[in-house]
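Trainee: this one's structure only:
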């Protein structure tokens, strides 16, 4: 019977990133479900595009998977613009304020996923177990006992459940989910614009919601995330030819980029942003990681930053336990990690009401609140810098990441 330090049941980015970061300290087994389940990283909106901020970039460099090939297929993000009501009000954020040449990168999740797979397969302490499912996992005082579908049995000191928002590990251990109502809908598509997007991330506040444009590598293509109040979403849900109405309204709202059209008959998708978190993230010999643990950001392109940040925290925590000769799977040690993650989730949930304020201004109070926010951003330098720190992930940058040198 083989013994491993860690078993990772994975689907996507977080579990692979953790394995790549821990390979020099632990013997790791991975059961990878990406090829077996038809559940994408961003299954709510079916567009797999993310904003990799500066902190996430440093984490990927630390893991030695960020390279020139990935960078060449990514879109550099130079600016953020927040516009209101036909561009009457505009606020610009530029990374130059903080000495960085960019705010981050817009990138296809699949590129990062494939780079992590390639890196993990090169590392001698990581073993991939070819299995489409688990038969059983039983948790004991000193180990977890795992049986896979080919009757292969092995032990692990710690099980990491990183198998996505519909986690089987979470369900099999009867960990309940808590849900939060976002009170609005999301619409996604890709548009072609007459003018170049100039590598600018744009937030457009409109009477019918908040529209976000993510610039792609092609300077005339942008991913659209439109957060819609329910009354606006119904306009597109219950008509015979919704694409025509969606395209007409996008042309009106995105006029800063000239004429635009839904790109190459790309289908738009309307969904309800999913916000959920597990009642517990840990049990004895078990940790939930990534979307298995929580999905608490309605802006899907930011989820990769939350996942990589949680992975970096856990990576450093497990290395510290090993350095101090502690049992990495014992509940008494894992509970301190759980507290730190719950604290971060609480901070994310506190910010959600501020997002609601940007959805529409038919309420006079919200209109005045928006005006006041624009005034603060444009007149108080420290306010803009604090927002930039949040966008770039610098307010969560672990100190140990700054102490290493990375291969580019």
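Mentor: Noted; the coordinates are in hand. Source: prediction; values computed, not measured.

Trainee: For the rest of this, base every contact and every neighbour count on C-alpha atoms.
Mentor: Fine.

Trainee: helices or strands next to the longest helix belonging to the chain in the packing?
Mentor: Across the chain, the longest stretch assigned as helix under DSSP state H is helix 331-356. If contacts are counted by 3 or more CA pairs under 8 Å, 6 or more residues apart in numbering; DSSP states H and E, helix 331-356 sits against strand 282-283, helix 303-323.

Trainee: and the next element down the chain from it?
Mentor: Next in sequence after helix 331-356, counting helices and strands by DSSP states H and E, comes helix 364-379.

Trainee: Quick check: nearest residue in space to the most centrally placed residue in the chain, chain neighbours excluded?
Mentor: With distances taken as CA atoms, centre = their mean, residue 303 lies nearest the centre of the chain, 1.3 Å away. Excluding the flanking residues, the one nearest residue 303 by CA to CA, 6 or more residues apart in numbering is residue 297, at 6.5 Å.

Trainee: How much space separates that neighbour from residue 271?
Mentor: 14 Å (CA to CA, to the nearest Å).

Trainee: circling back: please name whichever of the helices and strands packed on helix 331-356 is nearest to residue 266.
Mentor: helix 303-323 (23.0 Å; CA to CA).

Trainee: That closest one versus helix 331-356: what angle between them?
Mentor: 160 degrees (axes from the mean of the first three to the mean of the last three CA atoms, to 10 degrees).

Trainee: tell me how far helix 303-323 is from the chain's mean position?
Mentor: 15 Å (CA atoms, centre = their mean, to the nearest Å).

Trainee: Can you list the buried residues in that helix?
Mentor: 303-312, 314-319 (16 or more other CA atoms under 10 Å).

Trainee: Helices along this protein, start to end?
Mentor: Using DSSP H, helices in the chain cover 14-22, 54-62, 68-72, 109-122, 168-172, 230-237, 242-253, 303-323, 331-356, 364-379, 381-392.

Trainee: Which residues does the last one contact?
Mentor: Under the criterion CA atoms under 8 Å, 6 or more residues apart in numbering, residues 53-55, 93, 95, 97-98, 103-104, 376-378, 395 lie in contact with helix 381-392.

Trainee: who wins for most neighbours among those residues?
Mentor: Ranked by neighbour count (other CA atoms under 10 Å), the contacts of helix 381-392 have residue 103 at the top, with 27 neighbours.

Trainee: what sits against it?
Mentor: 53, 54, 76, 77, 78, 79, 94, 95, 391, 392.

Trainee: what does residue 83 give?
Mentor: Residue 83 touches 89, 90, 91, 202, 203, 204, 205, counting by CA under 8 Å, 6+ apart.

Trainee: Switch those residues over to CSV; also include distance to residue 249.
Mentor: CSV is the format used below for the contacts of residue 83 (distance: CA to CA, whole Å):
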residue, distance to residue 249
89, 20
90, 20
91, 23
202, 17
203, 16
204, 13
205, 13
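
Trainee: With respect to residue 109, which of the residues you listed is nearest?
Mentor: Nearest to residue 109 among those, with distances taken as CA to CA, is residue 202, at 20.4 Å.

Trainee: ok, second structure coming up, stack it against the first:
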């Protein structure tokens, strides 16, 4: 039987970030992941379809963890402008980093690159054990330890077990943590697109009566990753359209702002579901990222919310451990739960409100949308607040806000 201080179930971006954040503090860390990173990054390969919009707060965390320079050396898209508009209307808002004395607004990075860089960091750490090709089969919570059995009959104990195993979290289910969820009644279609005109480091988002289309700039000036949020029937129709017909519809949906759009990848779809765990922590358990909450991708904040879960939990665990406290006691974990539930509820409510506001073609709603976007674009003082929110400045734990990192420039 192997004994650890913290066992993290799930070796995705969020779980690995926590493991890397806890190294070097005297605790023994294990990560259970059934799908380890199997390949090295190949710059000649086309960008993968699943990407994340990384804000300044998450970039600061990744820099603190020592992986940002590794990520930058692989492949990073950045954006210094952002445009949001309502199709066939006058409502629009535009952000320009230069006008607000910022080096940039954010980054578009393939999930596989972030995960691969964190995996390499974890592999190189002596106090992190990566248990690959394993699945948890049984977990029992005791007063002082958690007892776990894997499907290969390997047995583990830990003072704290952390669920970072995604939206369908096995650990959350075994802990009998209730889940609130709602169907956004939308399906996301993702693909990689080559545009006729360069994207000019600009992230673009167009609201339609029944859909939301985002063009996210990649490192190549003519490549964008798209996320097209659509009703399920429309998403399936566009998934199966002939390539030429899909390209035509896509180009028109973006108002031809980047000229003709060429599909250069496969198309994938996945349903959009909002979820919220009733508890983010309990006796000897904590939940992170999608295991605790999932939101609509319209603001690109899902993984950023998860990374701030990591920042809050790792900060608290390091403090508890250095003070000789029991890191698995719910009495201490309640502080993490309270702070992160507050952030998640605000984000979920904001996304749901925006989703409902921009849904449908009711003339009154459309006028409210137009006027709201126009006022946000023109009235003084509103844009800086929206930018601060988008950059994640409001959501950083105090310890991370005080950290001076090595990288502050947008690449």
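Mentor: Looks like it arrived, so ask away. Note that the structure is predicted; figures quoted are calculated from it, not measured.

Trainee: Need the TM-score from the superposition.
Mentor: Superposed pair, TM-score by TM-score structural alignment, normalised by the length of the first structure: 0.88. Supporting alignment: 395 aligned residues with a CA RMSD of 2.5 Å.

Trainee: picking up where we left off before, higher neighbour count, residue 297 and residue 271 of the first structure?
Mentor: residue 297 (20 against 14).

Trainee: residues contacting the more buried one?
Mentor: With CA under 8 Å, 6+ apart, residue 297 of the first structure has these contacts: 275, 303, 348.

Trainee: so which of the residues you listed persist in the second structure?
Mentor: Checking the contacts of residue 297 of the first structure against the second structure (both residues aligned by TM-score structural alignment, their matches' CA atoms under 8 Å), the contacts still present are 275, 303.

Trainee: doesn't residue 49 make contact with residue 225 of the second structure?
Mentor: Yes - with contacts counted by CA atoms under 8 Å, residue 225 of the second structure reaches residue 49, the gap being 7.1 Å.

Trainee: Which residues are in contact with each of those two?
Mentor: Common neighbours of residue 225 of the second structure and residue 49 (CA under 8 Å, 6+ apart) are 190, 191, 192.

Trainee: Show me what the strand of greatest length in the second structure is packed against.
Mentor: Scanning the second structure for the strand with the most residues, using DSSP state E, yields strand 179-195. Other helices and strands packing on strand 179-195 of the second structure, by 3+ CA pairs under 8 Å, 6+ apart, are strand 223-230, helix 232-240, strand 261-263, strand 268-277.

Trainee: Read off where that strand ends up in the first structure.
Mentor: Residues 177-193 of the first structure are the counterpart of strand 179-195 of the second structure, counting by TM-score structural alignment.

Trainee: How far does that stretch sit from its chain's centre?
Mentor: 14 Å.

Trainee: Tell me which residues are up against it.
Mentor: Contacts for stretch 177-193 of the first structure (CA under 8 Å, 6+ apart): 45, 47, 220-230, 233, 257-263, 266-279, 298.

Trainee: From one end of that stretch to the other, what's the distance?
Mentor: Start-to-end, stretch 177-193 of the first structure (CA to CA) is 41 Å.

Trainee: Tell me the buried residues in that stretch?
Mentor: Buried residues in stretch 177-193 of the first structure (16+ other CA under 10 Å): 182, 184, 185, 186, 187, 188, 189, 190, 191, 192, 193.

Trainee: Please name the residues that touch residue 178 of the second structure.
Mentor: With CA under 8 Å, 6+ apart, residue 178 of the second structure has these contacts: 277, 278, 279.

Trainee: With residue 305 of the second structure as the reference, measure out to the residue nearest to the first one when sequence neighbours are not counted.
Mentor: Leaving aside its chain neighbours, residue 277 of the second structure sits nearest to residue 179 (4.5 Å; criterion: CA to CA, 6+ apart). Applying CA to CA, the value for residue 179 of the second structure to residue 305 of the second structure is 18 Å.

Trainee: Is residue 246 of the first structure in contact with residue 237, as I believe?
Mentor: No - with contact defined as CA under 8 Å, residue 246 of the first structure does not reach residue 237; the gap is 10.4 Å.

Trainee: who has more neighbours, these two?
Mentor: Neighbours per residue (other CA under 10 Å) separate residue 246 of the first structure from residue 237, with residue 246 holding more: 17 against 11.

Trainee: In contact with the residue lying closest to the more buried one once chain neighbours are set aside: list those residues for me.
Mentor: Distances taken as CA to CA, 6+ apart put residue 236 closest to residue 246 of the first structure, at 7.0 Å, once the chain neighbours are dropped. Counting by CA under 8 Å, 6+ apart, residue 236 of the first structure touches 242, 245, 246.

Trainee: which position in the first structure aligns with residue 96 of the second structure?
Mentor: Checking with TM-score structural alignment, residue 96 of the second structure has residue 94 as its match.

Trainee: From residue 387 of the first structure, how far off is that match?
Mentor: Distance from residue 94 of the first structure to residue 387 of the first structure, by CA to CA: 11 Å.

Trainee: Please say which of those two ends up with more neighbours.
Mentor: Set residue 94 of the first structure next to residue 387 and count neighbours by other CA under 10 Å: residue 94 wins out with 20 against 14.

Trainee: Quick check, that one in contact with residue 78.
Mentor: Yes - using CA under 8 Å, residue 94 of the first structure is in contact with residue 78, at 6.6 Å.

Trainee: Need the overlap of contacts for those two.
Mentor: The contact lists of residue 94 of the first structure and residue 78 share 102, 103, where a contact means CA under 8 Å, 6+ apart.

Trainee: Tell me the residue in the second structure aligned with residue 147 of the first structure.
Mentor: Match for residue 147 of the first structure (TM-score structural alignment): residue 149.

Trainee: pretty sure its match contacts residue 134?
Mentor: No - with contacts defined as CA under 8 Å, residue 149 of the second structure does not count as touching residue 134, sitting 9.9 Å away.

Trainee: coming back round to it: nearest to residue 212 of the second structure, of the helices and strands packed on strand 179-195 of the second structure?
Mentor: Once these are compared by CA to CA, strand 223-230 is nearest, at 5.1 Å.

Trainee: in the first structure, what residues pair with that closest one?
Mentor: The aligned range for strand 223-230 of the second structure is 221-228, by TM-score structural alignment.

Trainee: Tell me how many other residues crowd the residue mapped onto residue 382 of the second structure from the first structure.
Mentor: Under the alignment by TM-score structural alignment, residue 382 of the second structure pairs with residue 383 in the first structure. When counting by other CA under 10 Å, one arrives at 13 neighbours for residue 383 of the first structure.

Trainee: Also the one 3 residues further on?
Mentor: When neighbours are defined as other CA under 10 Å, residue 386 of the first structure has 13 of them.

Trainee: separation between it and residue 89 of the first structure?
Mentor: For residue 386 of the first structure, the distance to residue 89 of the first structure - CA to CA - is 20 Å.

Trainee: for residue 48 of the first structure, same thing?
Mentor: Counting by CA to CA, the gap from residue 48 of the first structure to residue 89 of the first structure is 31 Å.
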